[in-house]
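Engineer: predicted model, plus sequence, below.
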Amino acid sequence: MKKHISITILIILAWAGSAQSQSNITVTRNEAQVDFPQSVTFQLELADASDVAEVNLIYEVDRVSCLEANTAVPIELDGNEAEWTWEMVRSGNPPPGATLRWAWQITDRSGNVTTTPEQSHTFVDDRFAWQTVSAPNIRLHWYEGDEVGQVLLDAAVAGLDQLQNEMGITLDSEVQLFIYEESADMRDAVLYIQDWAGGVAFGNYNIILIGVPPRIAESWGVPTVRHELAHLVIGQFGRSCVGGSRPTWLNEGLAVYAEGEPSETVQSDIANGIEDNSFEPVRSLNGAFSAHGPEAGIAYSQSYSVVKFLLETYGQEQMQSLLLTLAAGEGYDEALEAVYGFNVDGLEQAWRQSLNLPAREIPPTPTAVSAQAIPTIEPFGLPESVPTEPAAAATAVPPTTTTNPAGGICNLTVFPLLLVGFGLVVRRRK
């Protein structure tokens, strides 16, 4: 059973008793009781409902959408009162930081409509005493560790600077990050999230939640914040309502590139791939990465290498053009042909040549890979297998770091779940 947070919002309207309507409808109470993340109960009370023919609740949550997102719910009056509950267990819940807006439309028997002023509430996980640091277009909230907030904000700013300077991509709307001390605390704020998830990115809300224990804020938190923020920023740049998507190697390669200097793991993967000539065909990285940890991690490193080749060889303007061409709905091969003059196979041959690797034998008819669905919520994995500090003893043996059993799997798949889609994103520990 999920823990949840109970909040009651009582709005005593200043204009109660003087609602502007030809039918003299007077609102005496307008409440929203928020039991986050389980439900919101909207309540309306009128001074006199004898002339009321119809009551509708209009509500929406601020987010990026290609369609009108507000919902109109007809409510039956019970005397002078109307009440309706939004059960989030049916739809999934918006994240902390998201803003709910609502108003009531009241129609009298003559057809006159009174619409109450719009009210709003920002969902809050009030179990914790949040602190906030900010930079242009970034707000980062945390509650544990004196230095955690500034360390991770600096990481986010550095990631944005790299995206702008090396890719020419800027953030066009504010992003919020909520840093929990433990992943379990983060999971209690989100319905329908996997038990292993260490964080979740709500792309349509521009909100990221991550569990970052303060002791690994530098080693794990910094690259993870930069990586996941890059997904949101690049997603904003190439946001599309026509169904366009990016191949996984491009999506993840750009995010790893945004982490900054490649980790020792990434460098080792690339060096081993060159030495053994063991890289996978780039076309095989168009879709989901392997479910096996080591193979998935190598796919990340290879994707980084391919993206680095494109940026350093052809520059940021053509990378921007590729992202926008894909967003317009072009296929992966067609987009690459239009921007660079080669398809996925031609890209592979050019990239391999830059690494002094022999050309790969390409089948005459490449297998098409269909575009993946774009998930609404992307949970990503825990900083697993961080060793326990050894006891202070002369004979203590240094702990052995093991790998995250879930590996490094971003966008592995999409699980349809009621109105919410989940795409796995597991960040392997550096």
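Structural biologist: Alright, I've got the coordinates.
Engineer: going forward, measure contacts and count neighbours with C-alpha atoms only.
Structural biologist: Noted.
Engineer: please identify the buried residues of stretch 128-145?
Structural biologist: Neighbour counts over stretch 128-145 (16 or more other Cα atoms under 10 Å) mark 130, 138-144 as buried.
Engineer: determine which two of those residues are furthest apart.
Structural biologist: 138 and 144 (19.0 Å; Cα to Cα).
Engineer: any idea how far the helix or strand in which residue 199 is found is from the chain center?
Structural biologist: Using DSSP states H and E, residue 199 sits within strand 197-202. Put simply, strand 197-202 sits 7 Å off its chain's centre (Cα atoms, centre = their mean, to the nearest Å).
Engineer: need the contact partners of it.
Structural biologist: Residues from elsewhere that reach strand 197-202 (Cα atoms under 8 Å, 6 or more residues apart in numbering): 95, 183-184, 186-187, 207-211, 228, 376-383, 426.
Engineer: one step back: columns secondary structure on top of the buried residues of stretch 128-145, output as CSV?
Structural biologist: Converted to CSV, the buried residues of stretch 128-145 look like this (DSSP: H, G, I helix; E, B strand; the rest coil):
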residue, secondary structure
130, coil
138, strand
139, strand
140, strand
141, strand
142, strand
143, coil
144, coil
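Engineer: now, which of the residues you listed sits nearest residue 256?
Structural biologist: Nearest member of the buried residues of stretch 128-145 to residue 256, counting by Cα to Cα, is residue 138, at 19.9 Å.
Engineer: ok, for the closest one, nearest residue in space, not its chain neighbours?
Structural biologist: residue 175 (5.1 Å; Cα to Cα, 6 or more residues apart in numbering).
Engineer: what's the separation between that neighbour and residue 209?
Structural biologist: 11 Å (Cα to Cα, to the nearest Å).
Engineer: have a look at the two and say which one is more surrounded.
Structural biologist: residue 209 (28 against 19; other Cα atoms under 10 Å).
Engineer: show me what contacts that one?
Structural biologist: Taking Cα under 8 Å, 6+ apart, we find residue 209 in contact with 177-180, 186, 199-201.
Engineer: for it, helix, strand, or coil?
Structural biologist: Assignment for residue 209 (three-state DSSP): strand.
Engineer: next, count neighbours for the closest residue to residue 213 other than its chain neighbours.
Structural biologist: Spatially, and ignoring its direct neighbours in sequence, residue 213 is nearest to residue 181 (4.9 Å; Cα to Cα, 6+ apart). By the measure other Cα under 10 Å, the count of residues near residue 181 is 20.
Engineer: structure two is appended below for comparative analysis:
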Amino acid sequence: MKKLARALLLVAAVLTLSTGVYLAAPAQAAGEITVVSDSHQTKFPTQIVFNLQARGTNQIEKVTLYYKVSGGDANSYARPSFTPGTDVSAQYSFDAQKSYIPPGTDITYYWQIEDANGNQTKTDPVTFTYEDGRFKWQSVSLGSISVRYYSNESQAKDLLAGAAEAVRTQSTDLRVNYTRPLKIYVYASRSDMTDALPKKSETYDSATTTLGVRLSPEVLLLLGSQSGVKQTMFHEIMHMIVGAAAEGPYSEIPTWLNEGLAMWSEGKMTPEYKNEIDRAIKENRLLSVRALTSFPGDPSLVNLSYGESWSIVSYMIDTYGIDKMADLLAVFKQGSTTDKALTKVYGFNTDELDARWRASIGAPPAQTSNSHGRTSQPQSVPTLTPLGSQPQGTSSGTNVPLLAGVGGGVVIVAAGATVLLRRRHKAA
């Protein structure tokens, strides 16, 4: 009986020890690195904060954050400061104003951690959307297109229908299979939209009102309180479609074609542009098509540059058809120069296009050269990069135009006036 009791006690002891080993927390293997926590916090519009806590059996000596912004070409990285040890906490604050990121941008990141013996571990990639958290956004969507709003649902639905129709018709016209996501953010007021835009200068920001801006290949911001919001949207969507149709690693289409198509997508030419062209014809100061390869830097020629581009593209489509225009963009995509592309598709070069267009609007032949750029060669002046449309503004008195940078070019700011503009931001 005593032997049986001792045996039972021995079995109980073994079971107790086995249970104790099973319940104990597993020890880290030699060289193992464990991620305790991995988080991020957005503080729109100023910064994004990334946090990491990690533990290792050896001293952790290097922590690197890798991140990629949607639409970017490559990963970026940052090495936050931290105190090396077996338990570390690292934090990196991304300055979202110094390195501007549009709202609605997807960001993917991961951490790489390395200890003193060279052992490494990587966290799983995390993707999040950098949102403007100041408002309670709602969304209406159709396929890959979404319109985000916080004020006017009826307007958002109308814009969604218009955007879907614009993508469908413009893609069909230019023979593009456009499938990229499109996020449209509609702001209810100028003051609401201001903090979502890239900062320039106090003078610039106070003197301009942005009606619409394409900040990345997938993000478009609109000022919902403007009367021409739908036309602004059509204009910017056409830039996206033209980019898909014509832009390649070795291609660069002339500004008159890019902006002319965007203006044409808005519909019939408005009186202010028609009047500007008529005045230029009367005063014999039309710009040549070749001079509009990139827009001149003279602020007084902005409306004329956009108006002429609109007129040139309208002439080409009305005379030769939209299929020829689609052919032209396809040739550009192959890396052709403007003269070679025009000759291949239409049978004439830039100068002949200039002559035919002038004849169609009742303008005299181009002069060889003058101060307004009627020359067979582009002017060596600062370039107005495509901004979407012309600045529009009203004020009393005479204002001295200022030049301010947007992306890689300039926009027009009239001192003492509020300038309304549609523009495109060139993402870094």
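Structural biologist: The structure has been received and is ready for your questions. Predicted, not measured: the structure shown is a model, and the values here were computed from it.
Engineer: TM-score for the pair, please.
Structural biologist: Superposed pair, TM-score by TM-score structural alignment, normalised by the length of structure 2: 0.75. Supporting alignment: 380 aligned residues with a Cα RMSD of 3.9 Å.
Engineer: list the contacts for the aligned residue in structure 2 for the residue nearest to residue 213 of structure 1?
Structural biologist: Counting by TM-score structural alignment, residue 181 of structure 1 lines up with residue 188 in structure 2. Taking Cα under 8 Å, 6+ apart, we find residue 188 of structure 2 in contact with 150-152, 223-225.
Engineer: let me have these in JSON lines, extended by distance to residue 250 of structure 2.
Structural biologist: Below are the contacts of residue 188 of structure 2 laid out as JSON lines (distance: Cα to Cα, whole Å):
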{"residue": "150", "distance to residue 250 of structure 2": "41"}
{"residue": "151", "distance to residue 250 of structure 2": "43"}
{"residue": "152", "distance to residue 250 of structure 2": "43"}
{"residue": "223", "distance to residue 250 of structure 2": "34"}
{"residue": "224", "distance to residue 250 of structure 2": "37"}
{"residue": "225", "distance to residue 250 of structure 2": "39"}
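Engineer: for the residues you listed, which one is nearest residue 298 of structure 2?
Structural biologist: residue 223 (27.4 Å).
Engineer: what residue of structure 1 takes the place of that closest one?
Structural biologist: Mapped onto structure 1 by TM-score structural alignment, residue 223 of structure 2 lines up with residue 211.
Engineer: not counting its neighbours along the chain, what's nearest that match?
Structural biologist: residue 183 is the one closest to residue 211 of structure 1 (Cα to Cα, 6+ apart), at 4.1 Å.
Engineer: what about the one you found, neighbour count?
Structural biologist: 22.
Engineer: now the one 3 residues further on
Structural biologist: For residue 186 of structure 1, the count of nearby residues is 22 (other Cα under 10 Å).
Engineer: ditto for the one 3 residues further on
Structural biologist: When counting by other Cα under 10 Å, one arrives at 24 neighbours for residue 189 of structure 1.
Engineer: shouldn't it be within a helix?
Structural biologist: No - secondary structure of residue 189 of structure 1 (three-state DSSP): coil, not part of a helix.
Engineer: ok, now how distant is it from residue 375 of structure 1?
Structural biologist: Look at residue 189 of structure 1 and residue 375 of structure 1: by Cα to Cα, they are 19 Å apart.
Engineer: repeat for residue 261 of structure 1
Structural biologist: In terms of Cα to Cα, residue 261 of structure 1 sits 28 Å off from residue 375 of structure 1.
Engineer: who has more neighbours, those two?
Structural biologist: residue 375 (21 against 11).
Engineer: now name the helix or strand holding that one.
Structural biologist: Assigning secondary structure by DSSP H and E places residue 375 of structure 1 outside every helix and strand.
Engineer: same check, this time on residue 410 of structure 2
Structural biologist: strand 409-414.
Engineer: same thing with residue 341 of structure 2?
Structural biologist: Under the criterion of DSSP H and E, residue 341 of structure 2 resides in helix 338-346.
Engineer: so where is that helix in structure 1?
Structural biologist: Taken onto structure 1 by TM-score structural alignment, helix 338-346 of structure 2 occupies residues 332-340 there.
Engineer: can you give the contact residues for that stretch?
Structural biologist: So stretch 332-340 of structure 1 is contacted by 246-247, 318, 321-322, 325-326, 342-344 (Cα under 8 Å, 6+ apart).
Engineer: quick one: that stretch to structure 2 mean distance?
Structural biologist: Following the fit onto structure 2, the mean deviation recorded for stretch 332-340 of structure 1 is 2.8 Å by mean Cα distance after the TM-score superposition for structure 1.
Engineer: list the buried residues in that stretch.
Structural biologist: 332-337, 339-340.
Engineer: go on, stretch 262-281 of structure 1?
Structural biologist: For stretch 262-281 of structure 1, burial by neighbour count (16+ other Cα under 10 Å) applies to 262, 266, 269-270, 273, 279, 281.
Engineer: assign a three-state SS to the equivalent of residue 111 of structure 1 over in structure 2, would you?
Structural biologist: Under the alignment (TM-score structural alignment), residue 111 of structure 1 pairs with residue 118 in structure 2. Of the three states, residue 118 of structure 2 takes coil according to three-state DSSP.
Engineer: just to revisit the earlier point, out of the contacts of residue 209 of structure 1, which is nearest to residue 355 of structure 1?
Structural biologist: residue 201 (34.2 Å).
Engineer: which elements pack onto the top helix by length along structure 1?
Structural biologist: Longest among the helix segments of structure 1 by residue count, using DSSP state H, is helix 293-314. Applying 3 or more Cα pairs under 8 Å, 6 or more residues apart in numbering; DSSP states H and E, one finds that helix 293-314 of structure 1 makes contact with helix 248-258, helix 264-276, helix 344-354.
Engineer: ok, average deviation of the helix or strand just after it from structure 2?
Structural biologist: Counting by DSSP H and E, the next helix or strand C-terminal to helix 293-314 of structure 1 is helix 316-327. Its matched residues in structure 2 lie on average 3.2 Å from helix 316-327 of structure 1 after superposition (mean Cα distance after the TM-score superposition for structure 1).
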